[in-house]
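Engineer: Need coordinates for the below:
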Amino acid sequence: MSGIAAEAGVSGGTLYRYFKNKEDLLESLGNHFVMRLRGTLQGAIAEQPNPADRLPLVVDIVLRYWQENPAAVQLGQLEPDFVIDYIKQVTPQWSAAIHDAVEPVLADSPAVQLGLATPDEIVNLIVRMAFSHYFLPVNDYRELRDLLLALGSSAGLDPKNGRIGSGRKAAS
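Structural biologist: Just a heads-up that it's a prediction; the model follows:
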C-alpha cells in the first residue's frame, strides 16, 4: 500500500481512509473497469441503435477496451496473480454487460433460431476472446475484430433485418 500511495502522490493514511488493504483497492479498481465497460457499451448502443450494427459494435468495443484502458493492462503487469483471480470473479459481470448489449440481436440470428448456439454461448465466446486479447494482444485489433465478425457472419449470427458482414468494415 505504501508503494501505491507513493505512486499516487498521497499519504498511506489517505489511502487507508478509502481502502482497508491492497486487495480491497484492487477489487475496487476492477469494479471500476467493469462499470466503465458497461457505460461504454450503453453509450455506443444509444448512438448506434440499429440492430444490424450491434454485434460489430460490441465486438469492437470489447477488443478496443484494453487499448483505451492502459491502466487495466498495467495492473495485469504489476499484479498478475490478482488479475487471474479478478478475471475469474468478474467474468459473470462482463458476461452480463455483453449479454444485455447483444441479446436482442442474437435472438433473431439464424444460428440461435436453428439451435446451433445460444445467446449465452455466444456471449461466453466474446468474453473469452476479450480476455484472450488481454493476455495475447495483436498489433492491430481491427484485423482480429474483422476476422471474428466474418466468422460470426458465416456462422449465422447476422440479425434477420440486416447483414453484419455486408462487406463494410465494423465500427472503427
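Engineer: drop to CA atoms for contacts and neighbour counts, all remaining ones
Structural biologist: Will do.
Engineer: The most centrally placed residue in the chain: what's its closest spatial neighbour, skipping adjacent residues?
Structural biologist: Among the residues of the chain, the one closest to the centroid is Val62, at 3.6 Å (CA atoms, centre = their mean). Leaving aside its sequence neighbours, Val62 sits nearest to Ala130 (CA to CA, 6 or more residues apart in numbering; 6.0 Å).
Engineer: Isn't the one you found up against Asp60?
Structural biologist: No. The pair Ala130 and Asp60 fails to qualify as a contact (CA atoms under 8 Å) at a distance of 10.0 Å.
Engineer: what's the helix or strand for the residue nearest to the centre of the chain?
Structural biologist: Per DSSP states H and E, Val62 falls inside helix 51-68.
Engineer: That helix: what's the following helix or strand?
Structural biologist: Heading towards the C-terminus - elements assigned by DSSP H and E - helix 51-68 is followed by helix 70-78.
Engineer: One more, so I can put them side by side:
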Amino acid sequence: MAAEPAGTTTSVEAILAATRAVIAEQGPGKVTMSAIASAAGVSRPTLYRWFPTKDHVLAALSDYESRLFETRLQALVDAERTPARRLDAALRFLVTYLDGLMGPNPIAADPAFALANLAASLGPQTTTFARLVGDALDRVPAVQAGRLTRDQAADILMRLAISNYLLPHPDQEELVANIRGFAGLPRRSITRAAG
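Structural biologist: Sure, this is the predicted structure:
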C-alpha cells in the first residue's frame, strides 16, 4: 500500500472494512476489486490508487485488523484504573471482538481462508493482549501461583475467544462470567463499560 497523504486514512479504512464484509459474504476467492469498490463506496480508480491488486488489499487487511484489535483494546484498558478492572474489560472485549470484526459467520463463505486468518492473527494478537493488559494478568490464579506466565495466560484467553467465535456459547454473558471466574475475578462485571 502506498503512503497515505493526510486525510485519506478514512478512505483506506473504509476500503479495508468493506473488504472484510465482502470476504465474509462471498469468500476471498470470489472477491473482485469491483465488489470491494462498490462496498466501500469508492470508485475503482480510487481503489486501484491505494491497492493495485486484490492481493495488496488482502495483505493490508491483516495489518488493518491487527491495528483495530490493538486500538480498541488499548482504549478499553486505558479507561480503567485498576488491574482488576483492566482485566475485566479486556475479557469482555475478547469474547465480542471477532463478531464485530469478522461478522457473524465468515467461516461459511470460505472456511480455509477464515481459519488461516484466525491462525495468523493469534500470535500477534496474543502478544498485543499480554502487553496491553500487562500486570492485570497477574490476577489469574495460575499466574499468581507461578504455573503460567502472563504470556501463557494471554494465549489461553485468546484461544478461548477464538473457540467461542467458532463454536459460540449459547449465553455470551454466562461465558464471560465463566472466563472471569477462571481469571480470578468475580463472576459479575466490575467494569463500568462492561456493565
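Engineer: and the equivalent of the residue nearest to the centre of the first structure over in the second structure, how far is that from Ser189 of the second structure?
Structural biologist: Residue correspondence, TM-score structural alignment: Val62 of the first structure in this structure matches Leu94 in the second structure. Applying CA to CA, to the nearest Å, the value for Leu94 of the second structure to Ser189 of the second structure is 14 Å.
Engineer: Same check on Pro111 of the second structure?
Structural biologist: Pro111 of the second structure sits 34 Å away from Ser189 of the second structure, going by CA to CA.
Engineer: More neighbours: those two, which one.
Structural biologist: A count of neighbours by other CA atoms under 10 Å puts Ser189 above the other of Pro111 of the second structure and Ser189, at 18 against 13.
Engineer: nearest residue to Asn178 of the second structure other than its sequence neighbours?
Structural biologist: Using CA to CA, 6+ apart and skipping the chain neighbours, the partner closest in space to Asn178 of the second structure is Arg187 (6.6 Å).
Engineer: show me the residues around the one you found that make contact.
Structural biologist: Val176, Ala177, Asn178, Ile179, Arg180, Gly181 (CA atoms under 8 Å, 6 or more residues apart in numbering).
Engineer: Over to Val143 of the second structure?
Structural biologist: Leu137, Thr149, Arg150, Ala153.
Engineer: How many neighbouring residues does the equivalent of Asp63 of the second structure over in the first structure have?
Structural biologist: Mapped onto the first structure by TM-score structural alignment, Asp63 of the second structure lines up with Asn31. By the criterion of other CA under 10 Å, Asn31 of the first structure has 15 neighbours.
Engineer: likewise Pro170 of the second structure?
Structural biologist: Residue crowding around Pro170 of the second structure was assessed by other CA under 10 Å; the count is 9.
Engineer: Over to it. Which of the three states is it?
Structural biologist: Taken by DSSP: H, G, I helix; E, B strand; the rest coil, the conformation at Pro170 of the second structure corresponds to coil.
Engineer: which helices and strands sit right next to the one helix or strand Val105 of the first structure maps to?
Structural biologist: Secondary structure assigned from DSSP H and E places Val105 of the first structure in helix 80-106. Packed against helix 80-106 of the first structure, as judged by 3 or more CA pairs under 8 Å, 6 or more residues apart in numbering; DSSP states H and E, are the following elements: helix 22-47, helix 51-68, helix 70-78, helix 119-135.
Engineer: what does the third one rub up against?
Structural biologist: The contact list for helix 70-78 of the first structure, computed with CA under 8 Å, 6+ apart, reads Phe33, Trp66, Phe82, Val83, Tyr134.
Engineer: Quick check: the second one touching Leu136?
Structural biologist: No. With contacts counted by CA under 8 Å, Trp66 of the first structure stays clear of Leu136, the gap being 11.1 Å.
Engineer: Which one's more surrounded, those two?
Structural biologist: Between Trp66 of the first structure and Leu136, Trp66 has the larger neighbour count (other CA under 10 Å), namely 20 against 10.
Engineer: farthest residue from the center of the second structure?
Structural biologist: Note on the second structure: the largest C-alpha distance from the chain mean falls to Pro45, namely 29.6 Å (CA atoms, centre = their mean).
Engineer: List the contacts of it.
Structural biologist: The contact partners of Pro45 of the second structure, by CA under 8 Å, 6+ apart, come to none.
Engineer: Secondary structure element for it, which one?
Structural biologist: helix 44-50.
Engineer: Just give the closest residue to the counterpart of Leu175 of the second structure in the first structure, not the sequence neighbours.
Structural biologist: The alignment partner of Leu175 of the second structure in the first structure, by TM-score structural alignment, is Leu144. Excluding the flanking residues, the one nearest Leu144 of the first structure by CA to CA, 6+ apart is Val138, at 7.6 Å.
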